[in-house]
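Peer 1: sequence and predicted structure are below.
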Amino acid sequence: MASFHLDDGTLTVSLAGESVTLLPKEYALFAYLLNHPDRTLSREQLLDAVWPSEHPTDRTIDDHIYRLRKRLRHWSHSMMIETVRGQGYRLRLNTEPSFYGLAQHDQEFVEGFRKLIGKYHLYGMGSAMLTIAAHQDVLGIKMDRFYEVYVRFVSGKFHWIVDNQSLSFWEEKLPYLLILYSYVQSDHEKTLYYYQRALQSGKLSAGWQHDLKTELVSLYLFLGRLEQAKQGIEALKKQLATTDEDICHYLFVLANELKYGLITNNQSLLDKAQQQVDERLARVPYLREQGTHAVLKGMILLQRGARAAAVSHIDEGLNTLRFSRFAPHLIQSVRSLLFFLEQYHHDPPLLSAYTALWNELKVTYRFFDLEQKIRRELHAYL
């Protein structure tokens, strides 16, 4: 099947090294069709998906389908938008000649590719991961299933994950739904309930259980359950060795420890945890973690009264996260920053500025729609 790559930021569709930039509604329509391949979709379904708050006519769909066919006609060998008379439209992805045969059977090549994508993941280089995802056809090899989903999560294609019915719910979908729900849902008690149900189910892999327990500490901090947060941090630190392979996880735990220190105003803890962060980032300068911890360092400086230096660190961190192309980490950092400003540091101009950024993220990633869709799925399974 054709491996299309969509970039929500630029509204660009790519295949085999070629790209086409679409208008917003054209892009949204093609993205929805691509998420439902080989399914006949009525005009009503398409209108609800792409124009949820508007009142366009069936003619609007027909016009946009016509334009999409025209804009993407040079990929007619790979895909076709079919008219199903009296029912609607269907995206047909054509089977293409396999470019993967030789590479997929070359074990050295496959292992080298896996190590490469793993290193980009480890170093927080989202742009590199997205580049590989967009050019798999040209490179002659497919990503592992995990990265096919993870790259979408990293790049902010959250609706692709939520809407995709082909994913295994417990292993490929639920962990992402829980993490996203913690971003878009302001009722932290409700989020905690779903986290606990998932962890008690016994259906998650050991790796996902560890990741969700780490996320759980953040929830405890938001809820003011400081003793539970402290216990969670201590338990996670005991589990993690400080080898290079575990440093990114250890840095995430340290991020929660810094948040705990900020909330409790424990200056000695902050100094100790910050020193541990600096030592590890000096050894392995993971881009994603550099951004996250620059924002946290700015929050510490705010608490200590160094406002100008604090704002410089925060903005540098947010820019680093944007550059890394790890959308979830950017969202999480802004969310933590707002929590700190709202609860523990009175600075109306800064609160206003970063609230505006949060509102931009809410619109860009359609938080309201995500919250409704995720809640329905979590309620059905948990």
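Peer 2: That came in fine, so what should we check first?
Peer 1: contacts, neighbours, all on C-alpha from now
Peer 2: Noted.
Peer 1: for the stretch 251-382 of the chain, which segments count as strands?
Peer 2: For the stretch 251-382 of the chain, strands defined by DSSP state E, counting those that start in this stretch do not occur.
Peer 1: how about the helices in it?
Peer 2: 267-283, 287-303, 307-324, 327-343, 348-364, 367-381 (DSSP state H, counting those that start in this stretch).
Peer 1: would you turn those into a markdown table with mean neighbour count and distance to residue 46?
Peer 2: Listed next are these as a markdown table, based on neighbours: other C-alpha atoms under 10 Å; distance: least, C-alpha to C-alpha, whole Å:
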| stretch | mean neighbour count | distance to residue 46 |
| --- | --- | --- |
| helix 267-283 | 15 | 47 |
| helix 287-303 | 24 | 36 |
| helix 307-324 | 19 | 31 |
| helix 327-343 | 19 | 27 |
| helix 348-364 | 14 | 20 |
| helix 367-381 | 15 | 15 |
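Peer 1: give me the contacts around stretch 253-261.
Peer 2: For stretch 253-261, contacts defined as C-alpha atoms under 8 Å, 6 or more residues apart in numbering pick out 214, 217-218, 221, 226, 229-230, 233, 236-237, 267, 269-270, 273-274, 277, 292-293, 296.
Peer 1: adding another structure so you can compare the two:
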Amino acid sequence: MSGLTFDDGRLTVESAVGQIGLLAKEYALLHFLYLNANIVFSRDQLLERVWTGEYPVDRTVDDHVYRLRKKLKTIGGPTIETIRGVGYALSLRPSASDGREPSLRDPAVQEAMSGVFARYHRLGQGRAMLALAGQRETLGFELDSFYRLYLHFIAGDLRWFLETNEAPIGERIYWLLLFDMFVTDTPWSKAGLCERALRLKALPADGHREMELLNIADLYAAEGRTAEALETLEKGRQAAAEQKLDGFVIPIEISELYVRLMEDGPEASEMQSLRAAKLLEAEPYMRELAGYRMLEGTRLLLAGSISAGEALLGEGLDTFERSGFVPHRLLALLRICDVLRRHMPGSSAERKYSAKLATEYNRLGIAGLEHRLRETIEGYLDNLERT
């Protein structure tokens, strides 16, 4: 197998034979294809993943592939194959004698495993995804570039995202922004940071859409920008209906429950709670169900139903533990703390859940990384503005 070593800082690629220097987009394209070796991508898919937010001419991908082939040849690198009528794939074929499972060379197996990961993702079963990834050598499949990063996100591994050389900063920036959403006691505007990233088109296409139509609403609500939060979620609903973004539907309703709780308190948010609950009856996905239970438990606390509220909050935390989605558990705890600080400041409930959140930060090693996280994000955005 032709191994390559990538240097993000110098935009160089090295093999056992030699080293080549690349232009920025040549480097990004080769790195993406290398991380997704033996997977065929159409020109449109490559434009979306590598030239996010740009408007290149039709032959952009073809021209870059042509130049990369010439450069890779000089260092005995792998081949970028043309799949007629479909697109391109970087060929990293194990030899028959390398002892690796034949399933690694079987596209049907790779496609099937990607489908399993996607389904577990939708169902909110992070533990199942992590367990399956842990068996990939035995089962003989490779993770695609998205899930290589996403599994670290599920585990709440902020330090990995800050320090890894396995993925360039452009592929990590969306996840770093999500981590910034979860940290507390920071003097900067988190919404402002995300707005800047959106304005600079710094995020991959899927991340840009999710940030613009869903995630940033939480930040607006936390900063008292309720109208902008509700406007964001309404745009998200419209986009979900028009583009058939089924995975957005329930998270949007749960996010609005948080916004309503922040602004209006328990009584005014009851109808929104019922709306989210009805959707979850039909699709009780574990991650979303846990987030809803924690917000509804908080709503009951505010309404004076202490016993019922605490019971539902406990169920939510238990469901998150079973789901394995660490960042979503952090987000749910942060939402609870925001609501309780707004409506029950200094109460025993506010102190209790603030302490739980602090315990989680310490357990995950996130405490103390806030400023480093901020500097990493701003440094990347500063570089984009200069180029």
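Peer 2: Received the coordinates, thanks. Note that the structure is predicted; figures quoted are calculated from it, not measured.
Peer 1: which of the helices of the stretch 251-382 of the first structure sits closest to residue 175 of the first structure?
Peer 2: helix 367-381 (10.8 Å; C-alpha to C-alpha).
Peer 1: taking helix 348-364 as reference, get the angle to that closest one.
Peer 2: Angle, helix 367-381 of the first structure to helix 348-364, by axes from the mean of the first three to the mean of the last three C-alpha atoms, to 10 degrees: 60 degrees.
Peer 1: what's helix 367-381 of the first structure in contact with?
Peer 2: In contact with helix 367-381 of the first structure (C-alpha under 8 Å, 6+ apart) are residues 158, 159, 162, 177, 181, 184, 185, 194, 362.
Peer 1: next, the mean deviation of it compared to the second structure.
Peer 2: Helix 367-381 of the first structure differs from its equivalent in the second structure by a mean of 2.1 Å after superposition (mean C-alpha distance after the TM-score superposition for the first structure).
Peer 1: name the SS class of residue 237 of the second structure, please.
Peer 2: helix (DSSP: H, G, I helix; E, B strand; the rest coil).
Peer 1: residue 82 of the second structure too?
Peer 2: Applying three-state DSSP: residue 82 of the second structure is strand.
Peer 1: list the contacts of it.
Peer 2: Neighbours of residue 82 of the second structure in contact, by C-alpha under 8 Å, 6+ apart: 88, 89.
Peer 1: for residue 90 of the second structure, see how far away it is.
Peer 2: As for residue 82 of the second structure, its distance to residue 90 of the second structure is 9 Å (criterion: C-alpha to C-alpha, to the nearest Å).
Peer 1: how about residue 177 of the first structure: what's its closest non-neighbour residue?
Peer 2: Among residues not flanking residue 177 of the first structure along the chain, residue 374 sits closest, at 6.2 Å (C-alpha to C-alpha, 6 or more residues apart in numbering).
Peer 1: which of the helices of the stretch 251-382 of the first structure sits closest to residue 122 of the first structure?
Peer 2: helix 287-303 (9.0 Å).
Peer 1: give me the mean deviation of that closest one from the second structure.
Peer 2: Once fitted to the second structure, helix 287-303 of the first structure is off its aligned match by 0.8 Å on average (mean C-alpha distance after the TM-score superposition for the first structure).
Peer 1: residue 113 of the second structure against residue 144, yeah?
Peer 2: No - counting by C-alpha atoms under 8 Å, residue 113 of the second structure does not reach residue 144; the two are 10.0 Å apart.
Peer 1: just want to know which of these two has more residues nearby.
Peer 2: residue 113 (20 against 15; other C-alpha atoms under 10 Å).
Peer 1: hang on, isn't residue 125 of the second structure packed against residue 321?
Peer 2: No - applying C-alpha under 8 Å as the test, residue 125 of the second structure and residue 321 come out as separate, 10.4 Å apart.
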